[in-house]
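Participant: After the sequence you'll find the predicted model.
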Amino acid sequence: MLSRSALPLLALDVALGLAAWWAAFWLRFNLDVPPEFARLALVSSPWCALGTAAGLVLRRVDRQVWTYIGLPEFRQLAGGVVLGGLVTAAIVLMLRLPEFPRSVLLLYPLLAFLLMGAARGAWRSFAEQRHQVQGGTPVVIVGTLDEAAGALRALRGSQRWRPVGIVSPLAPERGRTLQDVRVLGSIEDLPEVCESVDARTALVASPPGSEQRRQALLLASESHITLLTLPRPDEWLKAESSGPRRIELEDLLGRAPVALDVAGLAELFSGQVVVVTGAGGSIGSELCRQIARFGVGRLVCIDVSEYAIYQLEQELRQAHPQMHGAYYTANVREYERLHAIVCQHKPAVVFHAAAYKHVPLMEELNEVEALRTNVLGTWNAARAASACGARRFVMISTDKAVNPTNVMGASKRLAELVVQAVAAQEPRTQYVSVRFGNVLGSSGSVVPLFTQQIERGGPVTVTHPEIVRYFMTIPEAAQLVLQAGLMGQSGQIFVLDMGEPVKIVELARMLIRLSGKTEQEVPISYTGLRPGEKLYEELLANDETTEPTPHEKLRIAKTAGPLPDVEAVVRWIADAGALPASDALRQWLKGQVPEYGPR
């Protein structure tokens, strides 16, 4: 059914169709239509109008918004014109009009599409010109023509932004024009180009992690140019992500999005009960967000921090009001409490993210706390999962568990071994562990520390100029943990593809530039390696090999060596007391984890 707002545009299309009908006669007779054929054109005009209207309505061309016309709409228009031409031709042929020129039936659709398309193009051009006249912040696009095309589409019709130029890394593209926006130079010319077009903002269209982004950042910070980028695909779903935003560290270190087995994960979580320990932490809370997306029946969130679990409750209640959540303050070191919670809800899957992870803090004065939380807490969670009938148990581990040089890493390696030992004893539950490196923006990580130091004016403290680490974003880490939990077989340890390692000093420099400052304004100082800290992290121990999985970013670590006597491990930690001797604790830990080499 036609809406009232569509009737004027449909009437205009029909009028243009009639003009094309008469133009077809005019061209057929070399610009001089004989009187008898003019009468034929007049008699057949109502049928042309009827056929044209029928074709356009059947193809729903009447629903188009001319201000935002594009190639899909032009293809739709072509279909409507061809269909209208066929209807018109059928009517005219059935009427058997004497000596009707058949060539008019062929010329008419071509001329009709030309006139209707020209009207739409003129309307679109007028609308865009009006927006430009009304103003908008001038912005320079950074990227190749292919990349800039996507950015221009995203800015189409925007009254806030007005593209005034493009800088491209490809020399052959310089001087060319895209959607009436000219390529004014290379990326190295960004400051001069912005000055010439009176723009103080640049929109980076190059993909995350590209060298063009880093180069633009260096130039922009030196010239005080505001650097923007378009939201990532996952951000388009958020109401606040409706247009360009400031560029962030994740955009500079970005990688290809994680491909998830959505169907498999939906089957695993939909309508099921899932428990997450350490739910208030960086990884735990992101796991909860991701799990909630898959229609979980009940999400049971456990954390020792009252404030963290309160924040998570408020967020999930607002984002997923239909989801049934249960929020507990509990310590994984207390088995009876953990067992009671898990058995009350009888989950299908348990994600164990509760852990102490800060290396220097666990290296001195708090060594026994790392053992109690990371080892005993893991043992408690693993056996509670089995006792309460969980089908899967997934422990979050770390790259610091590989050839560990600190207590935290050794405690996580021992936790992996404990999970494997429980897996050998409890065949009803599938136990897996997942290792990954540093997560951007997680609590206790280097990025929030650097950000605070930059806000104070520096210096930014880096332990060593050559120290490197693997990094990934919190959503990427959580998604791969879910994928590993779906794919894993009991006793396996998964290793995530962390990409290329990043020098910490380069990370610091990028954060300084992102703040709009230079290293002269915010200096970097080197403080020396801390106790237990390595120059680089490993994802696999020397005696391990990996084998691929169906997922390109997940591999399985094949471990060697005997599994620990879990009962003996638990007894030693319990008997160690509240303040065991540091040397004795390290010596015992080395006996449990032979690859542990204290520094």
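Facilitator: Okay, I see it. Numbering: from 1, shown residues only.

Participant: only C-alpha atoms for contact and neighbour calcs from this point on.
Facilitator: Will do.

Participant: What is the burial count for the nearest residue to T88 once chain neighbours are set aside?
Facilitator: Leaving out its chain neighbours, the residue that sits closest to T88 by C-alpha to C-alpha, 6 or more residues apart in numbering is G51, at 4.6 Å. If you count neighbours by other C-alpha atoms under 10 Å, G51 ends up with 24.

Participant: How about Q311?
Facilitator: 12.

Participant: what sits against it?
Facilitator: Contacts here follow C-alpha atoms under 8 Å, 6 or more residues apart in numbering; on that basis Q311 touches G280.

Participant: what about whichever helix or strand it is part of, distance to the chain center?
Facilitator: Q311 belongs to helix 306-319 when assigned by DSSP states H and E. Relative to the centre of its chain, helix 306-319 is centred 22 Å away, using C-alpha atoms, centre = their mean, to the nearest Å.

Participant: any chance you could map the strands in the stretch 351-500 of the chain?
Facilitator: 392-396, 430-435, 438-440, 460-462, 468-469, 471-473, 492-496 (DSSP state E, counting those that start in this stretch).

Participant: Included below, for side-by-side comparison, is a second structure:
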Amino acid sequence: MGDTIATFETTNAGGTMAARCFGRRNCSMAQGEQMIAGKSTGTGIPHAWAVRLTRAHKKLILLPIDTLVISASLWAAVAVRLESLWPVYVWASGWWLLLAVPFAGVAILSSVGLYRVQVRSMGRHGALRILRGTVLIALVLTAFGYFDNRLVIPRSTPIIFALLLACSLIATRMIGRSYYRWLNEQGVERRPVLIYGAGESGLQLLSALDAGREFRPVAFLDDEPSLVGSFVAGRRVHHPRDLDALLANFGIGDVLLALPSISRARRKEIVEFLSQRSVKVQTIPSMAELVSGIETIDKLRTVGVEELLGRDAVDPDVDLFTSVRGRSVMVTGAGGSIGSELCRQIVTARPTRLVLYEMSEFGLYLIEQELAQLVPNCVELHPVLGSVGDEPRFEQAVSQHSIETIFHAAAYKHVPLVEANPFEGIRNNTFGTECVARVAERCGVKRAILVSTDKAVRPTNVMGASKRLAERVFQRAQQRSKTTLFSMVRFGNVMGSSGSVIPLFQKQISAGGPVTVTHPDVIRYFMTIPEAAQLVIQAGSMAEGGDVFLLDMGSPVSILDIATRMIHLSGLDLKDDDNPHGDIEIVFTGLRPGEKLFEELLVDGSALPTAHPKILRSLDVMAQEVDIDAALAELHAAVDNADRDATLALLRRLVEGYSIETITKSGVESGSVGMQNSIDRLDPSGVSLQPATAQR
């Protein structure tokens, strides 16, 4: 069979060995016969012969079968109409019809393209070809009776004949399709699965899975009352409350979501419900991906923990893309997680020019290659290799390309690494931002937007302190500038960014564990990278000068809860004291140097709404009692001299809430101090008293 995948397996004391033969023409006879022999001794030879059939052979088999079916349908039609098995007065003069009509019928069926339809994929289109062919064959029978007066054929006989023939032809092909599927499944253990969603998408997914070899759909789940209890394509639709019984009865380990168009909030509810069981949850692509043709209904992907955010997307405000549309735009750190997504979304807004400024050659290569496939012809794309700390090089790039808007996303962001390398962190995050501000002002850049972090608020680590200083650099630049609007956008963790906790958990789960969590009470704010980048662009367009924008991060999420749910969504059991025979264990490693139990977005606890529902404007103001220019000059000298004590002392003086005790040379005490600082600002429920969401 041209498309058959034959499989055989041999079981012995050592286990099961499965060998697959992709049954095209290069599939040997021995392999096909071995496949069948492994499953059936008495009927192995006929099945092995069927495996080796080519499409031409299958057509040659269908022709005599259809000839017999047409002849039998004609005889049956006359018998039914005249209530006699062999009415002599009909067949005495019309016996030749049992030969002529079948041959004419086969020719007609061939002309309507029936023999180009694969039996294994027989569906609606094949059935329509059969109906068209049977009507034409019935008309041929009518014509024979009309032109030959010797024939005694009742006028209703062609109608009965057409109905019987259509049913018979469809039935033979359904039998052939069932046989093909049975043959295709021999030696393959298809995993039983549930499909959540019994609508049109669920039905399409079922058809795709039935034609495959990996999954065996056993039932549907749906909470629509009108569907519960009904049957869809032969599978019963159950209410979600029946999930546990179905898992136990069928040994199901996978649930497939066929709900491409539901809201994120509803998807969150469903994923939370499923994540309480040890089932692997996969989903079909989103409706946007299906409509655009990027993905197909059978392209399943594992449900990520981002599904638990449950935040409905807010459509971007086209009026808030003025900072990039039709302008010459530069993104620093263009190869990073946020920088690369900024680039992807900026090109869709059609700037005149997009300059990718990146220090990593490999990172720049990757994003340039990706954008080259996406960028419209009207947009110029320029990759520039360089560091934001190299002021002459940066100024050359800004001047050469007449940059109007800069998104400054270049930064060292990994807290433990910056904690171990504080001078480099300050050079890149703070002094690099100084270079960007000076160049933007000198070159007449219209807007400069700093991508900041919630770790800049009352930081307990060098990374956060260096980013808070970067914010103050932009605020000081705004006080001096008469041409450039400087603004900052502050937000929390993004799902899936390089080095973040989600990819780490995924890697640890794939490796069999353990999953490492720093502390059972750690909570974080999360949003997706595309959402964060989109909001950064829109916030930059609302800037009036010196603004600190905050992105709505939703509700904080427990890191321990994320780890637990990721284990369950992977179809594995958590190994703990209550379940010592589980699959994956969670190990607590203690807070890392400079790490907090929770993060905040506000320095002084106040913010105002903006024109966008997911963007707030902070009322943070720069402290006036410190001469920032003189202090930064001192910091330059301390960093250049690698004077750690002086550097930390300056950070404590310049950054609100930063304590020098949070960092030690050995890094041993920092975790406990950071933890205590965090605990002091928690209410009895364990939730921060000062995150941005508390002010809304």
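Facilitator: Great, that's in hand. A quick note: this is a predicted structure, and the numbers were derived from the prediction, not measured.

Participant: Would you check the span in structure 2 matched by the helix holding Q311 of structure 1?
Facilitator: Under TM-score structural alignment, the counterpart of helix 306-319 of structure 1 in structure 2 spans residues 361-374.

Participant: so the host helix or strand of the residue nearest to T88 of structure 1 matches what in structure 2?
Facilitator: Element membership of G51 of structure 1 [criterion: DSSP H and E] is helix 35-58. Alignment of helix 35-58 of structure 1 against structure 2: no match, by TM-score structural alignment.

Participant: and the very next helix or strand once past that helix, which residues are buried?
Facilitator: As assigned by DSSP H and E, the chain's next helix or strand after helix 35-58 of structure 1 is helix 71-95. Judged by neighbour count using 16 or more other C-alpha atoms under 10 Å, the buried positions of helix 71-95 of structure 1 are 73-74, 77-89, 91-92.

Participant: With stretch 529-537 of structure 1 instead?
Facilitator: Buried residues in stretch 529-537 of structure 1, counted by 16+ other C-alpha under 10 Å: 532-534, 537.

Participant: what do we get in structure 1 for E306 of structure 2?
Facilitator: Under the alignment by TM-score structural alignment, E306 of structure 2 pairs with E250 in structure 1.

Participant: Also E531 of structure 2?
Facilitator: Aligned against structure 1 by TM-score structural alignment, E531 of structure 2 finds its counterpart in E476.

Participant: Next one: its match relative to A154 of structure 1, how far apart?
Facilitator: Here the distance between E476 of structure 1 and A154 of structure 1 works out to 25 Å (C-alpha to C-alpha, to the nearest Å).

Participant: now swap in V439 of structure 1 and tell me
Facilitator: Look at V439 of structure 1 and A154 of structure 1: by C-alpha to C-alpha, they are 30 Å apart.

Participant: quick one: which of these two has more around it?
Facilitator: Just comparing V439 of structure 1 and A154: by other C-alpha under 10 Å the higher neighbour count belongs to V439, 22 against 14.

Participant: Check whether the more buried one really touches I474, as I assumed.
Facilitator: Yes. Here V439 of structure 1 lies in contact with I474, judged by C-alpha atoms under 8 Å, at a distance of 5.7 Å.

Participant: thinking again about what came up before, the match of helix 306-319 of structure 1 vs structure 1, average distance?
Facilitator: Average distance between stretch 361-374 of structure 2 and its aligned residues in structure 1, after superposition and using mean C-alpha distance after the TM-score superposition for structure 1, equals 1.1 Å.

Participant: Setting aside sequence neighbours, what's the nearest residue to T52 of structure 1?
Facilitator: That would be G84: by C-alpha to C-alpha, 6+ apart, it lies 4.2 Å from T52 of structure 1.

Participant: so who does that neighbour touch?
Facilitator: G84 of structure 1 makes contact with 51-56, 109 under the criterion C-alpha under 8 Å, 6+ apart.

Participant: Out of the residues you listed, who's the most crowded?
Facilitator: Within the contacts of G84 of structure 1, T52 tops the neighbour count with 29 neighbours, counted by other C-alpha under 10 Å.

Participant: quick one: the most centrally placed residue in structure 2 and L257 of structure 2, what's the gap?
Facilitator: Geometric centre of structure 2, nearest residue: R301, 6.0 Å, by C-alpha atoms, centre = their mean. Counting by C-alpha to C-alpha, the gap from R301 of structure 2 to L257 of structure 2 is 10 Å.

Participant: ok, and for stretch 345-359 of structure 2, which residues are buried?
Facilitator: Of the residues in stretch 345-359 of structure 2, those buried by neighbour count under the rule 16+ other C-alpha under 10 Å are 346-347, 349-359.

Participant: Could you list which of those residues belong to helices?
Facilitator: When DSSP state H defines the helices, the subset of the buried residues of stretch 345-359 of structure 2 inside them is 346-347.

Participant: Make TSV out of the buried residues of stretch 345-359 of structure 2 and add distance to T134 of structure 2.
Facilitator: Converted to TSV, the buried residues of stretch 345-359 of structure 2 look like this (distance: C-alpha to C-alpha, whole Å):
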residue	distance to T134 of structure 2
I346	58
V347	56
A349	56
R350	56
P351	60
T352	61
R353	63
L354	62
V355	65
L356	64
Y357	68
E358	68
M359	70
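
Participant: how deep is whatever residue of structure 1 lines up with V418 of structure 2 tucked in, by neighbour count?
Facilitator: When structure 1 is aligned by TM-score structural alignment, the residue opposite V418 of structure 2 is M362. Here the number of neighbours of M362 of structure 1 (other C-alpha under 10 Å) works out to 21.
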